[in-house]
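J.: got a structure for you, letters missing:
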């Protein structure tokens, strides 16, 4: 299969963010295998485009509970909110500028899979450290990532793993690691949760240096029966026993399918992805390659079958139109209004996605976002204090042989619509709509919300 413009746009949008015409051009004419391999290789080699916020390189801050008074704690909370917003803005800038958007999409995927909120963790530095774990293993071994997240201080705090002691077991992490992280509902019993909680007991977090430590005297080292096997399971043994279940590879493959292909997996194709995941030693890149080269991924029925997340909508719009914006803080705030605050997922299940992204309020906010963006182009700033917004509509349209001051012919208009929308527009463009007004109208079409 050789990629035409539509195929290349589908691949790049699904595995990253909507591409600009310049970003799309090098992919047209590639074979599907060569394109997928190029995507994955670039993601594995990805590095930061911009240095992370300064606070990420500072010593770990004093925990709230150790501060001397209410005023100090209030100031620390306010600083943490600013830091979290700065961290989100930095990550969005990485998404906006990266030449390997699949890398950022996979970090976002794992942030949602292993959902952890700074609201409970109360340490933006710890959230950055967790994100680096996701970056390290984003396309590597799921098994290594799973073992790493079980020892991650942010996760230990978020799911109360640091409060799980042999003398007083806490089952939160044990329940969620099976239901949400490895197996899915119906693949374990309540007794398995109790046994797994015993296996996970004994971990603590030293908030002074943000390290996780296993305290042997707090760990239950006795025999346990977990998922049909008896042994003196510890953390590693319990996780390996979960990964040994046939349901595990299929569960992770299903999550990847719903992220990149369609809301409902095809059973036979999903089995092949799951088999590749397990057979490769839990390599995410191998499973993703199998997925992206499946007939189901390229099928017409998979096109425009998913709804853009707020991050995909905001970052994709900037990339698609090559909009330059000095500060990404307005984009971070816009994402929050649309229902996706980075580092603050709604709960341990993460953002449910798909049609849950859209309701009467968020749909209105989505339209307001693009309306404000294009109005900001005309006015020189998206929000007060956020200068540097620039988009050259004439230059963008010239790539299609169109001009900002006159209406394109029917064929050119169709090419522009295909470049902006994943499906034909719901609302035909009014006659005489040209230039920036035409692009604004397309961005307000319901089809702009699809990918």
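T.: In hand now; what should we look at? These numbers come from a predicted model, not from an experiment.
J.: Going by C-alpha atoms from here, please, whenever you check contacts or count neighbours.
T.: Will do.
J.: what comes into contact with stretch 396-410?
T.: The contact list for stretch 396-410 (C-alpha atoms under 8 Å, 6 or more residues apart in numbering) reads 21, 321, 393-394, 412, 415-416, 432-436.
J.: Check these and tell me the two furthest apart.
T.: 21 and 432 (23.8 Å; C-alpha to C-alpha).
J.: With neighbour numbers in mind, choose between those two.
T.: Neighbour count, other C-alpha atoms under 10 Å: between residue 21 and residue 432, residue 21 has more, with 20 against 12.
J.: Just to check, the more buried one is in contact with residue 320?
T.: Yes - here residue 21 reaches residue 320: they are 7.4 Å apart, a contact under C-alpha atoms under 8 Å.
J.: Find the residues that touch each one of the two.
T.: Common contacts of residue 21 and residue 320, defined by C-alpha under 8 Å, 6+ apart, are absent altogether.
J.: Count the neighbours of the closest residue to residue 218 other than its chain neighbours for me.
T.: If the residues on either side of it in the chain are set aside, residue 218 comes closest to residue 202, at 4.4 Å by C-alpha to C-alpha, 6 or more residues apart in numbering. By other C-alpha under 10 Å, 26 other residues sit near residue 202.
J.: Please tell me how far residue 202 sits from residue 75.
T.: Noted for residue 202: a distance of 33 Å to residue 75, by C-alpha to C-alpha, to the nearest Å.
J.: returning to that earlier point: any quick PyMOL command for the buried ones out of the contacts of stretch 396-410?
T.: Buried members of these, defined by 16 or more other C-alpha atoms under 10 Å, are picked up in PyMOL with:
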select buried, resi 21+321+393+416+433+434+435+436
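J.: Go through the contacts of stretch 396-410 and flag which are in helices.
T.: Of the positions in these, 21, 393-394, 412, 415-416, 435-436 sit in helices, assigned by DSSP state H.
J.: CSV please, covering these and showing distance to residue 146.
T.: As requested, these are exported to CSV (distance: C-alpha to C-alpha, whole Å):
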residue, distance to residue 146
21, 38
393, 46
394, 48
412, 49
415, 44
416, 43
435, 49
436, 47
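J.: which one among these gets closest to residue 51?
T.: The shortest approach to residue 51 among the ones in helices among the contacts of stretch 396-410 belongs to residue 21, at 27.5 Å (C-alpha to C-alpha).
J.: The closest one and residue 326, how far apart?
T.: Counting by C-alpha to C-alpha, the gap from residue 21 to residue 326 is 22 Å.
J.: before we go on, here's another structure to hold up against the first:
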């Protein structure tokens, strides 16, 4: 393996820390691109206004549930979920533009990363309002202190509903949230004991959620205030104490950093010397932004062998950015087709398949997903302005430049040469390995 060119490194930087190149991004040098991406982000588009559907009253004894009322409430919830998902996709596509600035792209990409790390699904939460509030929390702490993010997540209303925290009370601790927090969010398997899970659940007792609020509340009467012994310490620990004990374990920093590395750099874990440098950058503040900057300085980040298959959301957002297609400007039918396409490829925002998040790598390259990918690429291409390809005498190179691909393989070039209609050419190119894989 060897080091990729400066231009290829800039493209990779925008692929991994953002959602692909924006106008003028390819012309900047690598160091300039790093500074822009990891600078201060603008606000971006505000969140959508959501109105909680009226709750369906529990029927009196002997009465049947009002099926029509339940159906209407469910329809309203589904519409609100689509509204939140569409808004988020729109932010992803617009990130890096005039409103959020280049750093907005990195913030949005890390918001997406944390959604997969602290995976929470609307399928069980059944509240777009709670999912939106969680999304805003991810964004607030996206590139800041992991300590602050972890503390916020352990008492997040959507997370509490997703992992049964509402059932966690003194005398009857529910272990789901404590277990997943240790295993999937902060430490990893083998770095805690079953006693730590039980005692952690006791520390998390007392937090509940109400239908009328997007914030969890602490009810002292439900909290177990007796001393607890976990992760080698004894004390009257609460939710904050539980988080701090987990993050203080020496295994926590490498665990979190390796998760970032796995999604942003390579499926091959960083060497020990690299991990030492990244842990030093992470520091006592557990600074995610500092780790990202340190990652971009590592030779592995510019190694030609550090390739990653784009997840469906990364692929479709990057394609819309390249084509200048903004989701909010599509007609209702096309917007719904975009969501259906993401669902067909197996990755719809707000709907991770489990608390472990989405898979990675070649698992996205199935035959059925490939068909859906081609159909979605064609839909987006037909909503784009492709006049430059109509007039170009070198369309194959024109579509390469449009999508920000360094070069085509002979096989891909031959396939594209046989396509004359611009939208079809863009669709075929967007499904080529050179675009689907972030090289």
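T.: Done, it's in. All values reported here derive from a predicted model rather than from experimental measurement.
J.: which position in structure 2 aligns with the residue nearest to residue 218 of structure 1?
T.: Counting by TM-score structural alignment, residue 202 of structure 1 corresponds to residue 206 in structure 2.
J.: wait, isn't that match in contact with residue 171?
T.: No - using C-alpha under 8 Å, residue 206 of structure 2 makes no contact with residue 171, being 11.1 Å away.
J.: Assign a three-state SS to residue 81 of structure 2, would you?
T.: Of the three states, residue 81 of structure 2 takes helix according to DSSP: H, G, I helix; E, B strand; the rest coil.
J.: In contact with the residue nearest to the spatial centre of structure 1, which residues are there?
T.: Central residue of structure 1 (C-alpha atoms, centre = their mean): residue 108, 2.1 Å from the mean position. Listed by C-alpha under 8 Å, 6+ apart, the contact set of residue 108 of structure 1 is empty.
J.: Spell out the secondary structure type for the equivalent of it over in structure 2.
T.: Counting by TM-score structural alignment, residue 108 of structure 1 corresponds to residue 112 in structure 2. Put simply, residue 112 of structure 2 is helix when judged by three-state DSSP.
J.: roughly how far apart are residue 112 of structure 2 and residue 357 of structure 2?
T.: Between residue 112 of structure 2 and residue 357 of structure 2 the distance is 11 Å, computed by C-alpha to C-alpha.
J.: swap in residue 348 of structure 2?
T.: Using C-alpha to C-alpha, one obtains 11 Å as the distance from residue 348 of structure 2 to residue 357 of structure 2.
J.: How about residue 73 of structure 2?
T.: Distance of residue 73 of structure 2 to residue 357 of structure 2, computed by C-alpha to C-alpha: 28 Å.
J.: and if you look at residue 10 of structure 2?
T.: Distance of residue 10 of structure 2 to residue 357 of structure 2, given as C-alpha to C-alpha: 28 Å.
J.: Name the residue in the two with the higher neighbour count.
T.: residue 10 (25 against 20).
J.: surely that one meets residue 36?
T.: No - Residue 10 of structure 2 lies out of contact with residue 36 (C-alpha under 8 Å); the separation is 11.5 Å.
J.: can I assume residue 34 of structure 2 sits in a strand?
T.: No - looking at residue 34 of structure 2 with three-state DSSP, it is helix, so not inside a strand.
J.: The counterpart of it in structure 1: what's it in contact with?
T.: Under the alignment (TM-score structural alignment), residue 34 of structure 2 pairs with residue 36 in structure 1. Shown in contact with residue 36 of structure 1 (C-alpha under 8 Å, 6+ apart): 289, 292-293.
J.: Recalculate using a threshold of 10 Å.
T.: Contacts for residue 36 of structure 1 (C-alpha atoms under 10 Å, 6 or more residues apart in numbering) come out as 11-12, 15, 30, 42, 288-290, 292-293.
J.: do residue 21 of structure 1 as well
T.: Residues counted as contacts of residue 21 of structure 1 (C-alpha under 10 Å, 6+ apart) are 5, 9, 319-322, 396-397, 399-400, 419-420.
J.: Let's see if you can find the most crowded of these.
T.: Most neighbours among the contacts of residue 21 of structure 1, by other C-alpha under 10 Å: residue 9, with 27 neighbours.
J.: Show me what it aligns to in structure 2.
T.: Using TM-score structural alignment, the partner of residue 9 of structure 1 in structure 2 is residue 11.
J.: so where does that match fall, helix or strand?
T.: For residue 11 of structure 2, the host element (DSSP states H and E) is helix 6-17.
J.: Mind reading off the mean deviation between that helix and structure 1?
T.: Taking mean C-alpha distance after the TM-score superposition for structure 1, the mean distance separating helix 6-17 of structure 2 from the aligned residues in structure 1 is 1.6 Å.
J.: May I see the buried residues of that helix?
T.: Neighbour-count burial for helix 6-17 of structure 2, counted by 16+ other C-alpha under 10 Å, picks out 7-17.
J.: Out of the contacts of residue 21 of structure 1, list just those in strands.
T.: Among the contacts of residue 21 of structure 1, none falls in strands (DSSP state E).
J.: list the buried ones in stretch 237-252 of structure 1?
T.: Within stretch 237-252 of structure 1, the residues that qualify as buried are 237-239, 242-243, 247-252, counting by 16+ other C-alpha under 10 Å.
J.: could you list every residue that touches the residue found closest to residue 114 of structure 1 once you drop the neighbours it is linked to in the chain?
T.: Excluding the flanking residues, the one nearest residue 114 of structure 1 by C-alpha to C-alpha, 6+ apart is residue 181, at 6.8 Å. Contact partners of residue 181 of structure 1, counting by C-alpha under 10 Å, 6+ apart, are 113-115, 146, 173, 175, 242, 248, 251-252, 255, 349.
J.: so which of these would you say is closest to residue 152 of structure 1?
T.: residue 146 (9.9 Å).
J.: in which helix or strand would I find the closest one?
T.: Under the criterion of DSSP H and E, residue 146 of structure 1 resides in helix 142-150.
J.: Residue range in structure 2 corresponding to that helix, please.
T.: Mapping helix 142-150 of structure 1 onto structure 2 (TM-score structural alignment) gives residues 146-154.
J.: hang on, isn't residue 80 of structure 2 packed against residue 128?
T.: Yes - if you go by C-alpha atoms under 10 Å, residue 80 of structure 2 and residue 128 touch, sitting 6.2 Å apart.
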